[in-house]
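[1] give the three-dimensional model of this entry:
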Amino acid sequence: MKGPSKTTKNNTKIKLKKGDLVQVISGSDKTKTGEIIAIIYKTNKVIVKGINLKVKHKKPQQEGETGEIIKFEAPIHTSNVMLFSEQNNIASRSSVIINDKGQKIRKLKKTGELIK
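    Just a heads-up that it's a prediction; the model follows:
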């Protein structure tokens, strides 16, 4: 049995992977960078560590408990993030090249840096 499909609802492929370093290019967290924690393929969104933080107030469930304020990362649409090169401090699109062994390797278009 195969794992989850890498395409979204409208059949666009997400070119980002878990663990990629990305920069937010629009919204309230513009220019912030972070690592992708999770990818939600159905909604075409990613969750980035430390970005798009939301606050949830949790009521106490039992007597004697105290309420909590929980901070968590909310999903961001993939069109609002871009791969980021830490060496050159620049955001870039990616392309796929095929090496001598026939393996596909991602690389940044602006810098030529290979992505793991």
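[2] every contact and neighbour count from this point should use C-alpha atoms.
    Noted.
[3] show me what the longest strand along the chain is packed up against.
    Among the elements of type strand in the chain, defined by DSSP state E, the one spanning the most residues is strand 33-40. Counting contacts by 3 or more CA pairs under 8 Å, 6 or more residues apart in numbering; DSSP states H and E, the secondary-structure elements packed against strand 33-40 are strand 21-24, strand 45-48.
[4] with mean neighbour count added, can I get those in JSON lines?
    As requested, the helices and strands packed on strand 33-40 are arranged in JSON lines below (neighbours: other CA atoms under 10 Å):
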{"stretch": "strand 21-24", "mean neighbour count": "24"}
{"stretch": "strand 45-48", "mean neighbour count": "24"}
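[5] who's in contact with residue 52?
    Residues in contact with residue 52 (CA atoms under 8 Å, 6 or more residues apart in numbering) are 28-29, 73-76.
[6] can you tell me which of those are in strands?
    Within these, membership in strands is found for 73, 76, as judged by DSSP E.
[7] if any of the contacts of residue 52 are buried, give me the PyMOL selection for them.
    Buried subset of the contacts of residue 52, written as a PyMOL selection, criterion 16 or more other CA atoms under 10 Å:
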select buried, resi 73+74+75+76
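[8] one more, please, to line up against the first structure:
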Amino acid sequence: MNRIKKGDDVIVIAGKDKGRQGTVLRVVDEDHIVVENVNIAKKHQKADPNRGQGGGIIDREMPINISNVMMFNPVTKKGDRVGIRRLEDGRKVRIFKSTNEAVDV
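    Here you go, the predicted structure:
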């Protein structure tokens, strides 16, 4: 079970975007994720008339290492570590380490 999934709110703890908060748009692989409005790079894009795309310089979110982000805990309003706990019925749930509350309700 992954500790960070698509749709989670995260806060960046290291790098040029330290302190910024965003939503996970996609998980690239087990070590990289793409976060909304974080790690923006300029991409020079050629026009493609078959797809109806114009050319120019566009801003694009690039992957960031998963170790540079923490889950945002809405209770404490801070970044928090995430652990995995098995319930009595055998299901696995993600929990915040500081409050021992389930992430997914």
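[9] in the second structure, which residues correspond to the longest strand of the first structure?
    For strand 33-40 of the first structure, the aligned range in the second structure is residues 21-28, judged by TM-score structural alignment.
[10] doesn't residue 94 make contact with residue 108 of the first structure?
    Yes: Residue 108 of the first structure is within contact range of residue 94, at 4.5 Å (criterion: CA atoms under 8 Å).
[11] any common contacting residues for those two?
    For the pair residue 108 of the first structure and residue 94, residues contacting each of them under the criterion CA under 8 Å, 6+ apart are residue 83.
[12] how far is stretch 28-37 of the first structure from where the chain is centred?
    Using CA atoms, centre = their mean, to the nearest Å, the distance from the centre of stretch 28-37 of the first structure to the centre of the chain it belongs to is 8 Å.
[13] what does it contact?
    Against stretch 28-37 of the first structure from outside (CA under 8 Å, 6+ apart): 17-25, 46-52, 84.
[14] and that stretch, end to end?
    19 Å (CA to CA, to the nearest Å).
[15] before we move on, the earlier item: distance to residue 6 of the first structure added to the helices and strands packed on strand 33-40 of the first structure, as JSON lines?
    What follows is these, written out as JSON lines (distance: least, CA to CA, whole Å):
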{"stretch": "strand 21-24", "distance to residue 6 of the first structure": "18"}
{"stretch": "strand 45-48", "distance to residue 6 of the first structure": "12"}
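[16] relative to residue 113 of the first structure, which of these is closest?
    Evaluated over these, closeness to residue 113 of the first structure peaks at strand 21-24, with 12.9 Å, by CA to CA.
[17] equivalent range in the second structure for that closest one?
    Counting by TM-score structural alignment, strand 21-24 of the first structure falls onto residues 9-12 of the second structure.
[18] distance of the nearest residue to residue 47 of the first structure once chain neighbours are set aside from residue 94 of the first structure?
    Nearest residue to residue 47 of the first structure in three dimensions, chain neighbours excluded: residue 75, at 4.6 Å (CA to CA, 6 or more residues apart in numbering). Counting by CA to CA, the gap between residue 75 of the first structure and residue 94 of the first structure amounts to 21 Å.
[19] before we move on, what about residue 104 of the first structure?
    The gap separating residue 104 of the first structure from residue 94 of the first structure is 12 Å, by CA to CA.
[20] more neighbours, those two?
    It is residue 94, of residue 104 of the first structure and residue 94, that has more neighbours when counted by other CA atoms under 10 Å, with 21 against 12.
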